[in-house]
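Colleague: Sequence and predicted structure below; questions after.
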Amino acid sequence: MSGYRAALRIARRDATRSKGRSALVLAMIGVPVLAIVVLAVLARTVDLTDAERLGWDMGRADAIVQAQGREAVPAAVLGFDYGTRPAGRGEPWTDAEVTGVLKARLGEQTGVLPSRTGGALVTVPGGLSYAMVREVDLRENAARGLLRIDGGRPPATTGEVMVSRTLRERGFRIGTDLRTRDGAAKRIVGYVTLPDNPRGEFVQGLPGSLLRGVPANFLVTRGSPVTWADVRALNALGIAVNSRSVIERPPAGVPERAGVMESGGSGADTAIVALVLAMIILEVTLLAGPAFAVGIRRQRRLLALVAAVGGEARHLRAVVLASGAVLGVAAGALGTLGGFGGALIGKILIERYANTILPAWDIPWTWIAAICLLAGFSGLAAAYLPARQAARTDVVAALAGRRDEARTARGLPVAGGVLTATGLAATAVGIGPLHEGGAVIGTVLIVVGFVLLTPAAVGLAGRLARHLPLPARLAVRDADRNRGRTAPAVAAIMAAVAGITVLAIGGNSDFAQRRAEYVPRMPMGSTVVEELPRERVEQTAAAIRSVVPGADVVRADHFTDPLRGVEDPARAVVKRLNTPEPDPSTCDPVCAYTTSGQFGFEYLIGGPELGRVVLGRDDPAVTAALGAGRAVVFVPGVVRDGTARFSVDEFGAGAGTAPKSVPFPVEAVYVPAISGPTAILPPAMAARTGLATEPAGLFVTDRLTAEQTRQVREAVIKVAWYTKVYTERGFHESFGLILLILGAVGSIMVLGGSLIATGLSAADARPDLATLAAIGARPRTRRLLLMAQAGFVALLGCWLGITAGLAPGVAVAVPLTEPTDPSFDHGTIVSIPWALLTGVGVGVPLLAVLVIGATTRSRLPMVRRLSG
């Protein structure tokens, strides 16, 4: 062990003596570690669990409850949608009844604090604005933590409110009045922040100050845990419960939150994450390897002295490996500390720009430990090949100051070719059963194969360099002679560009598919106003015409939810319209595909003008059919001999009653459409179904400008503030920003790799530069030589990477662009972003040449002549 302790001492002293090279290795290993730590910490911190959100949801209360109805709710409920009351049977609960039930079950000492959440229109400069409202008494201990008080005091009467920072910035200050839509004035007494929407327009007041008819949640303070047995007992009465103790320490057998699906990652996602980690290790190893190779050149005399005094090959390997371990561990520690600092900055930025407040840190210590081990392994991996080279040091040549000639192992090109062919085969064969996972596996094999082929590619370039100008010829031959530092840098650039190429082709092809499959909801420029109450339809239409005089406004209705508006669901007869099954003998496989349409409804009700809105064109068959009182069906294979045989299912009162199916044949015509509702029914025909209807929306078929759409939205919100306004502008997404980011990442990697390789080459080639100066080379030769070295490394690495990434990129595009709808027949879409790849392959090497040319001194250095 004494030999290994000596190796560690030598490595530590060499690291402190060669500060520049050590700093370079620390940066190359530490920066990826820093980035991974930042992402890991922020990902865990942003992903809030139920336990971490407890302060937002229930303050300091022991539970929060909601009365959902008079019938039992499933005991599986661990969470509910705050502020809403799911459909229940029987008379609704009153606040007094809920309080009485809770005290009877949990004890008379139980505190019950009502809390309501909703929205209200408030008067702001320029008109009305919709603000979120929370009615709760913040003076009570149970409410501490629900909201953050930023100034002033909580309201003490229903005439007082607190407002958010956004409203404060709009001029609502403490002591001024906030007026609601009906003109009521509320005095502002403080500022408050909603944790999960800190930049939203928000108002807080006491119960009864702003909201009317909104069901309450109740914060329950017991002084002791609300147990799972208590939860089950209250569920049996129709009261949903979120218990702090149950969420923090779930008993065995407690089911997951109702309505929330666990998002388990797919095999392809796992493979992609593994690919990213593998690429990071490969990148660090390949970029740090030349630094250790140059370090060996500086240590050759030391290593030769160790061998001369009896050191064995394992001791020489240990000296270099110890250097990799020391620098790797140090880089891991520094990168981790820097990652914590970066995560702190990221948390501040997220809270400022992502409109949320992160309640607490969640540090994945297991991941952090694994990342530190990864850093140490990366240092060892980067030093492995130089260590093997050190073990073969020629003692006599090293002491005499002579260099070893570069040689490429004969087996490397063969192994590289085999791996590349295997990767291509895996990409072609595995893309079917494994989808994107097959391309990921193929990418790894192809990249590793190209890494093994890189030394041979550098050697081939060296043999072809005789046709180049002198500086470029010297640069390429120097790279060939020193493959130990050139090939890893070229391979690192190649690996980065290959990954960028795969992502760019896959992402650009997926974007091209979205553009090809985009179906407009309406004719271009038309506008729809949705979610209108029946009593506000005419007022809304008048408001639209006041902004756009003479506008063509078309109304559409749809069948309402059978239970909506029913006073007693227990005795209701529920009706539902069913579409006949398509006849597979009269249509193609598209018959199996149905859609709820552009507007989210299976059936629309209207006249000929509605047909023009749905199809986006004036179809004579549709106009004639709807004008004559016939239905228009968009599902193929349903209309037979001019008739579509619908049915109306009637569900009688009482649980378990079998539905009664009543035939409902209608005269209809079939019209093909890429997307649309199942059918358009004329109003008279819809009335014969016996189903209730309500407005689906108002459609403005005139082409509106962006300014007119804004004016319509402002006019409509004054009539019915909860409506939605949408104007069809066509497909206006852009993939340019993502391509720009990929290009920037690739450029940084290429530029960094080429500069690192050039810097190491300059440090290693000082004797050669001195020889050039001695034989009369001009001063600018040094600059031209280094510029050529940077260009060669960047150019070769870029185009090897583009070549390596083309096949996997195309393979990734195949499963990504499979048609999502049988009616789309575009087939596989492969869109290669040649502009990006050309910019990376040509522009970035040129940029590296210019950077080296601008930062290199022309004066050739003079060094002491080596004896021997």
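Modeller: Thanks, I have it. Residues are numbered from 1 along each chain as shown.

Colleague: rest of the way, CA atoms for contacts and neighbours
Modeller: Will do.

Colleague: who's in contact with Ala304?
Modeller: Residues near Ala304 by Cα atoms under 8 Å, 6 or more residues apart in numbering: Thr393, Asp394, Val395, Val396, Ala398, Leu399.

Colleague: State the distance from the closest residue to the last one other than its chain neighbours to Ala400.
Modeller: Read that as Leu399. Counting by Cα to Cα, 6 or more residues apart in numbering, Leu399 lies nearest to Arg301, which is 5.7 Å off, once chain neighbours are set aside. As for Arg301, its distance to Ala400 is 9 Å (criterion: Cα to Cα, to the nearest Å).

Colleague: and what of Leu349?
Modeller: Taking Cα to Cα, one finds Leu349 at 58 Å from Ala400.

Colleague: do the same with Pro562
Modeller: 95 Å.

Colleague: So Gly697 lies in a strand, does it not?
Modeller: Yes - under DSSP: H, G, I helix; E, B strand; the rest coil, Gly697 falls within a strand.

Colleague: Show the contacting residues for Gly459.
Modeller: Asp480, Arg483.

Colleague: and the one helix or strand it maps to, which residues are buried?
Modeller: Under the criterion of DSSP states H and E, Gly459 resides in helix 436-463. Residues of helix 436-463 classed as buried: 436-459, 461-462 (neighbour count, 16 or more other Cα atoms under 10 Å).

Colleague: ok, which stretches of the stretch 51-200 of the chain are helices?
Modeller: Using DSSP state H, counting those that start in this stretch, the helices of the stretch 51-200 of the chain run over 54-58, 95-106, 165-169.

Colleague: And the stretch 551-700 of the chain, by the same measure?
Modeller: Secondary structure of the stretch 551-700 of the chain (DSSP H, counting those that start in this stretch): helices at 608-615, 620-627, 683-687.

Colleague: and Pro562 and Ala400? which has more neighbours close in?
Modeller: Under the neighbour definition other Cα atoms under 10 Å, Pro562 and Ala400 were set side by side, and Pro562 has more, 16 against 13.

Colleague: Surely that one is in contact with Val574?
Modeller: Yes - Pro562 is in contact with Val574 according to Cα atoms under 8 Å; the separation is 5.7 Å.

Colleague: Quick check: Met749 touching Met494?
Modeller: No - using Cα under 8 Å, Met749 is not in contact with Met494, being 9.7 Å away.

Colleague: So for those two, which residue has more residues nearby?
Modeller: Taking other Cα under 10 Å, Met749 and Met494 do not tie; Met494 has more neighbours (33 against 21).

Colleague: another structure for you, compare them:
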Amino acid sequence: MSGPRMTRSTFPDPRPPEQRERGGMLRWRMALKMSMRQSLKSWPSSVLVVLLVLLPMAGVAAAAVYAESLSPSAQQRVDAELGEADAWVQAPGMPSGVRQYLDDPNAQFEYDAASSHDWIEPPADVADVIDADRLVRIELGSAAVETVAGIGAFQVVLGETWDPLLEGRYTLLEGRAPTAADEVLATPEALERLGAKVGDSVEMTKPEQTVTVTGTMSSRLEENPESVLFAGRGDAYELDGYGTTWYAEGWHATAGDVYDLNDQGIIVFDRALVQRPGDGGQPVLERGSGSSWAFYSAATATLVFCTYLVLLLAGAAFSVSAKRQQRSLAVAASVGASRADVFRIVLFQGTILGLAGGLLGSGAGIGLAALAREWFGDGSLSYTWGLKVPWWMLVGLIIIASVVGTLAALLPARNATRGDTLAALRGARRPVSVSAKRPKVGLGLIIAGAALVVVAVIGLVVTYNLPTRDLALTDKVYPVGTIAMILGPLLLQIGVVTAGHWLLAQVSRLLGRGRLGGRLAARDAVANPGRSVPSFGAIAACAFLATASIGGVATLTNMQAEGHSSIAPYGSVVAWMSGGVISDDDDLFIEDPAAVAPALAALADDATQILRDEGAGSTVVVSVPAGPSYTSDSDGEMRFDGGQMLTTPEIARPEHCAATDECSANFYERSGGGNQLFAIVAPDGLDVALGTEISAADRSAFAGGAVIVTNPQWLTEDGSVVVNSWRPEDVQGMSDAVFDPEADPASLPSAAHTETRDGILIDTETVFDESHQVYISPDTAAELGITATPSMVVADFPGITTAQLDSLRASAESETFSRSTDEMSVDLSFSQAEGPPAAAPWLWLILGAVTVLVIAASAVSLGLSRVERRPDDATLTAVGASPGVRRSVNGWQALVISAFGCIVGTVAGLMPVLGVVFILEGTGQEGLAFTEVPWLWYGLLALVLPVAVALVSWLVPPRAPDLTRRTAIA
């Protein structure tokens, strides 16, 4: 016979009915005692199960403890916020009809929808509206201070922060409190940044004064302590405009008091109300941030996935363990143990081992969280609240671990009650038969899962393309379709596992015509479904997760790459400069380009020198056309100076027209959208600005007046670039007709002057944005009447380090403060031009992670297989089989189980990935095309990985057989 026999579920049970159990709790106690003895006796499999439960529980417990430790407890929060005060009060103003949450004053909700929502102007002082024994007023100001690295921006806390009422919120660490206007306190981190010590003098540039550091102070809730100073009340410092905080002593607010103050534009943080807000507290679903919910969602998904894997692999381990206990269980049955007793003995082993794994995993999780805090703790506010253990959450994890262990032992316990006691005492094994019902159920689930994905994809595409796609009814189709695309592959996997024994039987029939090793391996997998089916199910789950993750990463990086553009070549360092004239009402805008250009030119020289001092190679200054001078009236309308022109290149063949010959550029594209989209570069700096080598001929043509472009959309059919000159008032404030290619030309303004210049298309690795796709030389800019203003310095800076970037940014901060005046503000910043995110590193990471999981699952499966096959190995050796045959059986068995799981998981994971591809194509959205699906990675996952696992299994030599363990043939 070439395969296992098929049986019907209606096959009569030959076992005689049992009498009703007697003994009650005594039987449960005996079953529990025997379970503990069996767990200790079969300690290798017990350790395996404990480890399988322990590892995911330790990870989840560590994540829970680590996350809990990043935020303060309720008591820590009020102590840090208030110190010794009873409450604080702020008057930021708020719309009418809005109230604060009692436990989070900065979070507000609308309680009166009928309110006008007019802005409530708060009082300047709250002393008259609250009945407090004493108030301490604290304000925030700013200052520019000379540091070791240059000039830095500092926050100045103004007020008597050293008052005993604020002890805990602010703490005087060393020295004394300031007693004069030219004295300050500093945090220890700020003192280090200043390069000073207590008693030293420090120079300020805004305000211009010399101050003496009289001591150090800590600020409990400060995220950036290296930039904080403390001073008494005074008018020398510019207030930041963040409002004032009054700390109250001897005043406790009720909920009614808080709401009455809200009606006056005042919010309250009260010690008692924050800890016990009652109905006025913030709802749980609103309390966490988006990152917190994402974290807990990811942790929950991880726990569910790990639980599924543990159920499968621990179930396989219990199946092997139960078979090895067959004789012991038969002895118990022969002396009076009922089938229920046998069931409980095996089931309790799962409970005991699951409980042990949960307890050890929770303890390990606490230790891992403590180590993680030591490793990742950077001294910031999040790491100062101490280690917090969410005990109730850990108790829940321990209960989940016990349930998982119990469920993993459920099926092996059920199988242990079957069979003949006498045959078990002889050591005979019952022939395995394949159910005729399960393949039908599994096939139904497989078809249902695939159909669900197909219907979801078609439904989503059709719904999106309907004219009524934005109605409330059709909006419900989108979440339902998304859920169906996730549920479908899961049903397919469940179907494959349900029909797994039958599928393995079919593989066995195919391999039955092959070599001896393959035949024996396939038949062993069919003969032990309790071990083989969960094993390939676990591998399939890992492969499914990897396939879906690879597809998600590829889709995301593809979309980011398509929309990515840069202002400079990838990897280069850019010094970005901007500036403006300060008007009388402190609004920043460029009134006179001639007044700003000299300051930016000097700033460009300084930036070039800073870059060279840090080790940059070649540098080039990139300039942009100075915008036309204008003034703004009280209504915000721009008034341009007469006679000035706006000179722009014209998009001749827009990128979005590549798919059709009938598409043409609209007025917005022809006029540059009112922006002078030229980058002005000296000919000898083209290589650095474009990140590629320019030929001598192209450089010469560029110097002679040609225009270099990095995108063919700027070129006409004959390779020219059209340059238009417009009156600024004609282009600014155009209606929506500027985006309509079919708009009547008579309704649109005409260019005052048009000319064409030779175009040179340069192919670059960098995808530049539209403002940096058209390059002209300074001489060409002068010919076109363009006034150049330095915009950035591009430096070829290979291998720049984080420390160098930090140094450049510190220098930029110093330059910004030193060159800004009361009449003019300039800004310098440094950054590295980065290319689009690469998918390969993430794909390798995912493949590496799933490889570890697959190898781990395979190792568990194959390790159990080798243990369970020891009697068979002894029999093979006794009848003359060579070690090569046994090695071949190991390799083939690894190939069958791992290939089965990897292929099934990859196919299931491809379903949602291809569904997303077809949805994007069907709805005209940008994204991953069918040809861009990472097929190579899926080939590595589905085909190469199983072969590698099989090869490793073949290379590991089998254990020397123990001929005394030969199985009796019954």
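Modeller: Yep, that arrived. Note that this is a predicted model, so its numbers are computed, not measured.

Colleague: Skipping its backbone neighbours, what lies nearest Val319 of structure 1 in space?
Modeller: Using Cα to Cα, 6+ apart and skipping the chain neighbours, the partner closest in space to Val319 of structure 1 is Ala7 (4.5 Å).

Colleague: pretty sure the one you found belongs to a helix, no?
Modeller: Yes - assessed with three-state DSSP, Ala7 of structure 1 lies in a helix.

Colleague: now for it: what does it line up with in structure 2?
Modeller: Matched to structure 2 by TM-score structural alignment, Ala7 of structure 1 sits across from Ala31.

Colleague: that older thread, the residue nearest to Leu399 of structure 1: helix or strand, and which one exactly?
Modeller: helix 267-308.

Colleague: Now do that helix: distance to the chain's middle.
Modeller: Centre-to-centre, helix 267-308 of structure 1 and its host chain are 31 Å apart (Cα atoms, centre = their mean, to the nearest Å).

Colleague: Same question for stretch 734-746 of structure 1.
Modeller: For stretch 734-746 of structure 1, the distance to the chain centre is 15 Å (Cα atoms, centre = their mean).

Colleague: likewise stretch 923-937 of structure 2?
Modeller: 22 Å.

Colleague: From one end of it to the other, what's the distance?
Modeller: First-to-last residue span, stretch 923-937 of structure 2, Cα to Cα: 26 Å.

Colleague: before we move on, the earlier item: could you point out which of the helices of the stretch 51-200 of structure 1 sits nearest Arg134 of structure 1?
Modeller: Taking Cα to Cα, helix 54-58 is the member of the helices of the stretch 51-200 of structure 1 nearest to Arg134 of structure 1, at 11.8 Å.

Colleague: Any buried residues in the closest one, and which?
Modeller: Leu54, Gly55, Trp56, Asp57, Met58.

Colleague: Need the contact partners of that helix.
Modeller: Counting by Cα under 8 Å, 6+ apart, Ile64, Ala142, Ala143, Arg144, Gly145, Leu146, Leu147, Pro195, Leu219, Arg244 sit against helix 54-58 of structure 1.

Colleague: sorry, back to before: could you dump the helices of the stretch 551-700 of structure 1 into CSV with distance to Gly205 of structure 1 added?
Modeller: Formatted as CSV, the helices of the stretch 551-700 of structure 1 follow (distance: least, Cα to Cα, whole Å):
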stretch, distance to Gly205 of structure 1
helix 608-615, 45
helix 620-627, 52
helix 683-687, 46
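
Colleague: Single out the most deeply packed of the ones you listed.
Modeller: Per residue and on average, the most neighbours among these fall to helix 608-615, with a mean of 21 (mean count of other Cα atoms under 10 Å).

Colleague: and that helix, how far from the chain's centre?
Modeller: Offset of helix 608-615 of structure 1 from its chain centre (Cα atoms, centre = their mean): 38 Å.

Colleague: Repeat that for stretch 664-673 of structure 1.
Modeller: The answer for stretch 664-673 of structure 1 is 43 Å, by Cα atoms, centre = their mean.

Colleague: Show me which positions of that stretch end up buried.
Modeller: Applying a neighbour-count criterion of 16+ other Cα under 10 Å, one finds Phe664, Val666, Glu667, Ala668, Val669, Tyr670, Val671 buried in stretch 664-673 of structure 1.

Colleague: Stretch 377-389 of structure 2 too?
Modeller: Buried, per 16+ other Cα under 10 Å, within stretch 377-389 of structure 2: Leu381, Ser382, Tyr383, Thr384, Leu387, Lys388, Val389.

Colleague: What I need now is these written out in TSV, including secondary structure and distance to Ala64 of structure 2 for each item.
Modeller: What follows is these, written out as TSV (DSSP: H, G, I helix; E, B strand; the rest coil; distance: Cα to Cα, whole Å):
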residue	secondary structure	distance to Ala64 of structure 2
Leu381	helix	19
Ser382	helix	15
Tyr383	helix	15
Thr384	coil	17
Leu387	coil	11
Lys388	coil	9
Val389	coil	8
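
Colleague: for the residues you listed, which one is nearest Phe589 of structure 2?
Modeller: Leu381 (37.4 Å).

Colleague: one step back: return a PyMOL selection command for the buried portion of the contacts of Ala304 of structure 1.
Modeller: In PyMOL, a selection of the buried entries from those looks like this (16+ other Cα under 10 Å):
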select buried, resi 393+394+395+398+399
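
Colleague: show me what contacts Pro808 of structure 1?
Modeller: Leu424, Thr427, Ala439, Val440, Gly442, Thr443, Val502.

Colleague: Now the third one: closest residue in space, sequence neighbours ignored.
Modeller: This means Ala439 of structure 1. That would be Thr427: by Cα to Cα, 6+ apart, it lies 4.9 Å from Ala439 of structure 1.

Colleague: contacting residues around the lengthiest strand in structure 1?
Modeller: In structure 1, ranked by residue count with DSSP state E as the criterion, the top strand is strand 111-124. The contact list for strand 111-124 of structure 1 (Cα under 8 Å, 6+ apart) reads 82-83, 95, 99, 102, 128-137, 142, 170, 178-181, 207, 210-211, 214-222, 721.

Colleague: Average offset of that strand relative to structure 2?
Modeller: Here the mean offset of strand 111-124 of structure 1 against structure 2 after fitting is 3.2 Å, by mean Cα distance after the TM-score superposition for structure 1.
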